[in-house]
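K.L.:
generate a structure from the sequence data that follows.
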Amino acid sequence: MNLPSLRRTRIRLLAVAAAVLALLATGLLGAVSAQAAQGCEVEYNVQSQWPGGFTADVKIVNLGEPVDGWDVEWVWPEGQSVTHGWNAHFTTTAEQVNATSLSYNAEVATGGSISFGFNGFWAGVNRDPFAFRLNGRVCDGTVGEPTTAPTTDPPAGSVTAMEQVAAMEPGWNVGNTLDALGGETAWGNPMITEELLATVKGQGFNSIRLPVTWDEFVGEGPDYAIDPARMERVAQVVDWALAQDLQVLLNLHHDSWMWLSELPNDHDAVLAKYEAIWTQIADRFKDHPAELALESINEPQLAGVEDAEGDVLVDELNRSFHDVVRGSGGGNEDRLLVLPTLHTSSEQVRLDALKATFDDLDDPMIAATVHFYGFWPFSVNIAGVTTFNAEVEADMVNTFQRVNDTFVDAGVPVIVGEWAVLSYDHTRPGIHQYGELTKFFEAAEFHARDKGVTTMLWDAGQFLNRNTLQWRDEHLYDYFASGWTTRSGTASFDSVYLPKSGAITSESLTLNRNGLDFEGLWQGGAELAEGADYTVSGDTLTLTAAALTRLAGDRAYGVNARIEARFSAGVPWRVNVITADAPVLSDATGPTASFAIPTQFRGDTLATMEAKYADGSNAGPANWTSYQEFWSNFRPDYDAGTLILTPEFLAAVTDGQPVTLTFHFHSGARVAYTITESGDTVTGDAG
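P.N.:
Next up is the predicted model:
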């Protein structure tokens, strides 16, 4: 079991103490021994998982006196159940399971361990159990008398910041809605409804981040009064979410660049507005449950100052927010408060500046927040970074390692308040190669989980269709949901390209097992035959010529078949068998406002585009690289059969100088094309 899973088991103990102890008081938990000086630690690990089922093992280390006969008990958070087990006798009552010793493993010395395993059933979300106990003693790493039901309620504030933030995992942003300028629906999303929030909870999310832009609803100074209707609409959404058992993180959002960025230039007025807004929000929500957390400001940015001065000003904003909320009384006295770095950056210097603020505030109920959209060239597809390569993963690993080392290991929880990739959107298809995108998502969830941080998916409507309440891409959602508990296996690529004519030969790809076992290839419900259809040598998976010939069928351009590599856990890795030949581009003349190159794609898809002048220098807006940014500078229109050069790209091209474009396709094909701009007209030559 990796460390984050162990943490998740432990952090729930206090959060569910009241529920577990209530079970004890009503006699629902099993009988416990009267042995004194008991204590234990637990390791719980889901070894493999599949729809509706999973295999798990449990290791209990006895920290107390020797045991002769043991009873390990726990409570399921999502109604899971044991279907078959080994090395223990299992009984189930409601959400509780008891695993008791057998004759051969009843004695456990001090420092010794108990190990057993089981197959289980799950539906919805397969979360770790709550509150493991050994002979009545909670396995929290301490030693003492067996735990019994208290005579009074647990003390207020017994849930720590680390525990609360862990319980928020995973989280989801209601993006581009209450933060939209011009009204809640101005940016294309419908009004937030109770049904939406119920759907989010039902899909396995435990929290929402509720971005709110307040400026359009704030009056003039010195009062800066918030429109009551706006305040009550925000409160309505917060209350709906809490009723769905979703924790809520509420903030100031686009205010960061609309007016707060002027803090260096109009310090006193901006700070007065900021404090006035937070004073009103704090007062409105001071009696709300602790499951509502407050975030001082989204992505703070400050005009006209260097980052070092920006750190100082963000420190001032965070302290001001902290003082206002804590001083408002009620539940705000110990409510979870979330403070960002400058730009919500994870650079070490930014983290260090925020850590200094935390050290000085010395408040146990605060958390840090950063955002993560990955290595920028990959995130937007520029500079030729079209794959989830070692550089992209290193950036990811280093990001989560830094926040872990700076905050988590020091006992301060971290929320990645937004994460995704920057340019992914259902209205801009093809910017990221699909398999490389899924590898990014799979790895990001693992590395975040491995370093003990909570993540909140940024969704502005590109993932969950809020009109239909359906995922726009169910396969991507499968990766998100699976990644909350386990890894998925991947491979070096997800497409095998075959020519339209000529002999078909075998093709090999490299398996990325990610700690899992490879279990074979399937096409739909049919398993492919090892030996005849594929071979495996180490991590090299080879599809035979015979199998590819059968799968390609009549070899029509495009995807001919889809197979999947299955592993012992996680989402199967899809491999498309595609027939494609090098695309063919044609000569064209057109206006700079709407220039398109006639293109026969012939089954292939575009990866990126280079642009160079005759002297070898780079052409286009991104003159630091020959590879231009996908979509904003160029884009394919597969239905129309064209490659579009945007007005933004052509505006950056020198008039009268020929530019050689090299289009790179996912099959590996490269096609050259020359354009020359003259005034408002572009001439394209396919050569």
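
K.L.:
all contacts plus neighbour counts: C-alpha atoms, from now on.
P.N.:
OK.

K.L.:
need the longest strand for the chain.
P.N.:
strand 38-50 (DSSP state E).

K.L.:
tell me how far stretch 39-54 lies from the chain's centre.
P.N.:
Its chain's C-alpha centre and that of stretch 39-54 lie 22 Å apart, by CA atoms, centre = their mean, to the nearest Å.

K.L.:
kindly report the same for stretch 392-410.
P.N.:
With CA atoms, centre = their mean, you get 15 Å for stretch 392-410.

K.L.:
and for it, what's in contact with it?
P.N.:
346-348, 351-352, 355, 368, 374-375, 378, 413-414, 440, 443-444, 447-448, 451-453 (CA atoms under 8 Å, 6 or more residues apart in numbering).

K.L.:
out of the residues you listed, which end up buried?
P.N.:
For the contacts of stretch 392-410, a burial check counting by 16 or more other CA atoms under 10 Å picks out 346-347, 351-352, 355, 368, 374-375, 378, 413-414, 440, 443-444, 447-448, 451-453.

K.L.:
and this one, please, so the two structures can be compared:
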Amino acid sequence: MSSQYLGKTRRRIGLIAGAVAALMMAGTMVAGNAQAAAGCRVAYAVPSQWQGGFTADVSVTNLGDAVDGWTLGWTFPSGQRVTQAWNATVTASGDQVTAKNLSYNAAIATNGSVSFGFNGSWSGGNTAPTSFTLNGVACTGNVGGTPTPTPTTTPPPSPTPTTSPSPSPGGDPMATVAAMQPGWNLGNTYDAIPDETAWGNPPVTPALLQKIRSQGYRSIRIPVTWSNHHGPAPTYPLDPAWLAKVRQVVDWSLAEGLYVLVNLHHDSWQWINTYPGDRTNVMNRYTALWTQLATTFRDYSSKLTFESINEPQFTGTSGDAQSDEMLRELNVAFVRLMRQSGGNNATRLLVLPTLYTNSNQERLDALTATIDQLGDRNIAATVHFYGWWPFSVNIAGGTRYDANVEQDLVDGFDRVQRTFVSRGIPVIVGEWALLSYDYTRPGIIERGELLKFFEAVGYHARIRKLTTMLWDAGSFLDRNTLQWRDQGIYDMMKASLTTRSATASADQVYVPRTGAVTSRSLTLNLNGATFQGLRQGSTNLVNGTDYTVSGSTLTLTASALTRLVGSRAYGVNATIEARFSQGVPWQISIVTYDPPTQAAATGTTSSFTIPTRFRGDQLATMEATYADGSPAGPANWTPYKEFWSTFQPDYPANTIIMKPEFFAEVKDGPVTLTFHFWSGTKIKYQVTKSGTSVTGAPA
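P.N.:
Predicted coordinates for the structure are as follows:
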């Protein structure tokens, strides 16, 4: 995992299930000289179509004498246009389209076939072309003589097209990747620099892998950074001790029945990124490492898989298009090297990333072109997913799992499903979580909002047949105790693999410490479930007395809340559960609070804290503005600052810590801070910076 993730608003393009229209025609063709036998057949398929766009696959079968060099022509009947092609050079003049061979697929033997594909656009309709010419002569199905047309057939819509990448020996890649769901990352271990315990995790044991398997995980991704564990050029020999450690964990994992994915991890930014300016040396090093790994694991079970590069990125290119080309060269070299190494590597599943493992359409299209070029059946695509960036790090007011977070999730998963899965290419979401979720930094992501995210990721991945691998660097499973740090989070993730869980607009109900207690309402997000009741421990609450339900609105009565808050001490006084017909119950904390108060303070830009009596409340976010209302501090495009990196609550100490990183980008003079709390309370505080001195007081 790296920190280089940018959240962008993405509009969903609805996917229309693509109907495959196979149009098979017979005819004659002149090839070579006038005496040559000629004939061909063309199959044109539309595996996926969406509003304004579509993907087409074209297969040409040569029924006559062999040809060396081909040109296929056709006319679009509905004004469609080709926007991007692979395995052929496609040009057009109005509705007339010409596809010419590339250097590697010019020859078509007798009864041999060649395939290419393209993305296109349409407006009024997307009627398939009905006639084709090969090297200038019409194709209609026989070798000479009177053509006998094959009836046109249109199978029912299907998410999986009848066409797929050219087959190679081996198993079913879609089935293999499906069998890997769900997966778990052994994060911050063999990818740690310089060794496995350097980033705080204990050495790996068989007990850890047994725990992972016992919790329902079917696969493990083992990120490995090899940079500091091999010798010099020209052979770059792997450190035998380091390789033995990795091999041992692979052996243990396979013995547990887990699928295993091994990669080159932080090598991506340590030296592979210099490839554009140092092509020979980087390629030699890259192939030397993979050659040694291919040899070491050549005869291992097919449940071992390899990923070419983690989060590939390059320096010194003219932009992403050139970087895509750099990645294509490395991915192609990796696949060809593996296949040539023999043994089980000849058919082993290989996993190829997009640039940055990003799921933007341009990155997916570039990887599609690479996979089509390879013509290798046993390939999977991989992307990473860390959610809508403002929510993932709590910046720009991104405190809730809202429509932006949901749309980002749906759009990204739709794109990879449409681009790959619908064409029979499996997808592994090789890392997923939220960037700032970490048990050592509590409160950045509110727990209930976090649960909604985890529930939704599981559901949306499942219905699109995506395999997900949780990024766990120790934040979820405590590797010392082998216990989940938050059992409820694990329970929600596990349930999402098979069903949906209901949630609510909040998992906290705030009740003032003084004054009359009044009823409180929450909106239920049923997600296909039905509400069955509330429970506190083993006691069922009474419908009509303790709560009421009207549609999706759950209301806790004043009498029930009065009983639940008890003596009304600050903080959580009771926890109840909303139970549903399916999934995990939704916990609701009943919290007593008073509005927080703050006091004056002095300090420096490197050490400044605001005395804060939280009084049962919890901090959600903070705004910072200058006197004219413009945003102050880092990320000056938004007044809402990033939680923890610029400010941090310290509840035991009754302070809010203002980080040096905040003041480093604040101009001298007054700045108004607005603190937002989960109760809905907002309080203002003014700090004044003068050089390295800072003073502050309630505004």
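
K.L.:
now, which of the contacts of stretch 392-410 of the first structure lie within helices?
P.N.:
By the criterion of DSSP state H, membership of the contacts of stretch 392-410 of the first structure in helices covers 348, 351-352, 355, 378, 440, 443-444, 447-448.

K.L.:
distance to residue 627 of the first structure added to these, as JSON lines?
P.N.:
Shown next, in JSON lines, are these (distance: CA to CA, whole Å):
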{"residue": "348", "distance to residue 627 of the first structure": "29"}
{"residue": "351", "distance to residue 627 of the first structure": "32"}
{"residue": "352", "distance to residue 627 of the first structure": "35"}
{"residue": "355", "distance to residue 627 of the first structure": "38"}
{"residue": "378", "distance to residue 627 of the first structure": "12"}
{"residue": "440", "distance to residue 627 of the first structure": "21"}
{"residue": "443", "distance to residue 627 of the first structure": "26"}
{"residue": "444", "distance to residue 627 of the first structure": "25"}
{"residue": "447", "distance to residue 627 of the first structure": "29"}
{"residue": "448", "distance to residue 627 of the first structure": "30"}
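
K.L.:
from the residues you listed, which is closest to residue 622 of the first structure?
P.N.:
Residue 622 of the first structure has its nearest neighbour among these in residue 378, at 14.7 Å by CA to CA.

K.L.:
tell me the counterpart of the closest one in the second structure.
P.N.:
Aligned counterpart of residue 378 of the first structure in the second structure: residue 391 (TM-score structural alignment).

K.L.:
do the same with residue 595 of the first structure
P.N.:
In the second structure, residue 595 of the first structure lands on residue 608 (TM-score structural alignment).

K.L.:
looking at this, its match is in a helix?
P.N.:
No - per DSSP: H, G, I helix; E, B strand; the rest coil, residue 608 of the second structure lies outside any helix segment and is strand.

K.L.:
tally of neighbours for the closest residue in space to it that isn't next to it in sequence?
P.N.:
Using CA to CA, 6 or more residues apart in numbering and skipping residues adjacent in sequence, the residue nearest residue 608 of the second structure is residue 658, 5.7 Å away. Residue 658 of the second structure has 20 neighbours, counted by other CA atoms under 10 Å.

K.L.:
returning to that earlier point: give the aligned range of the longest strand of the first structure in the second structure.
P.N.:
The aligned range for strand 38-50 of the first structure is empty, by TM-score structural alignment.

K.L.:
also stretch 642-650 of the first structure?
P.N.:
Going by TM-score structural alignment: stretch 642-650 of the first structure matches residues 655-663.

K.L.:
rewinding a little: hang on, the match of residue 595 of the first structure packs against residue 692?
P.N.:
No - if you go by CA atoms under 8 Å, residue 608 of the second structure and residue 692 don't touch, sitting 10.5 Å apart.

K.L.:
okay, helices next: where are they in the stretch 51-200 of the second structure?
P.N.:
Ranges of helices in the stretch 51-200 of the second structure, per DSSP state H, counting those that start in this stretch, are 173-179.

K.L.:
circling back to that earlier point, give me the buried positions along the match of stretch 642-650 of the first structure.
P.N.:
So for stretch 655-663 of the second structure, counting by 16+ other CA under 10 Å, buried means 655-660, 662-663.

K.L.:
before we move on, what about stretch 304-320 of the first structure?
P.N.:
Here stretch 304-320 of the first structure shows 310-311, 313-315, 317-320 as buried, counting by 16+ other CA under 10 Å.

K.L.:
can you list the residue ranges for strands in the stretch 451-600 of the second structure?
P.N.:
467-470, 477-478, 483-484, 503-504, 508-512, 520-525, 531-536, 539-540, 547-550, 553-556, 571-580, 586-593, 597-598 (DSSP state E, counting those that start in this stretch).

K.L.:
for residue 238 of the second structure, find the nearest of those.
P.N.:
Comparison of these against residue 238 of the second structure by CA to CA identifies strand 467-470 as nearest, at 27.2 Å.

K.L.:
what is the corresponding segment of the first structure for the closest one?
P.N.:
So strand 467-470 of the second structure sits over residues 454-457 in the first structure, by TM-score structural alignment.

K.L.:
what's the answer for stretch 282-290 of the second structure, then?
P.N.:
So stretch 282-290 of the second structure sits over residues 270-278 in the first structure, by TM-score structural alignment.

K.L.:
that stretch vs the second structure - mean distance after superposition?
P.N.:
Compared with the second structure after fitting, stretch 270-278 of the first structure deviates on average by 0.8 Å (mean CA distance after the TM-score superposition for the first structure).

K.L.:
name the residues that touch that stretch?
P.N.:
221-226, 259-260, 262-263, 317, 320-321, 324-325.

K.L.:
ok, now with 10 Å
P.N.:
214-215, 218-226, 251-252, 255, 259-264, 268-269, 279, 281-282, 284, 294, 296-297, 316-317, 320-325, 328 (CA atoms under 10 Å, 6 or more residues apart in numbering).

K.L.:
longest helix of the second structure, counting residues only.
P.N.:
helix 320-340.

K.L.:
that helix aligns to what range in the first structure?
P.N.:
Going by TM-score structural alignment, helix 320-340 of the second structure lines up with residues 307-327 of the first structure.

K.L.:
again with stretch 410-429 of the second structure
P.N.:
Using TM-score structural alignment, stretch 410-429 of the second structure pairs with 397-416 in the first structure.

K.L.:
what's the answer for stretch 190-198 of the second structure, then?
P.N.:
Using TM-score structural alignment, stretch 190-198 of the second structure pairs with 178-186 in the first structure.

K.L.:
flag every buried residue along that stretch.
P.N.:
178-181, 184-185.
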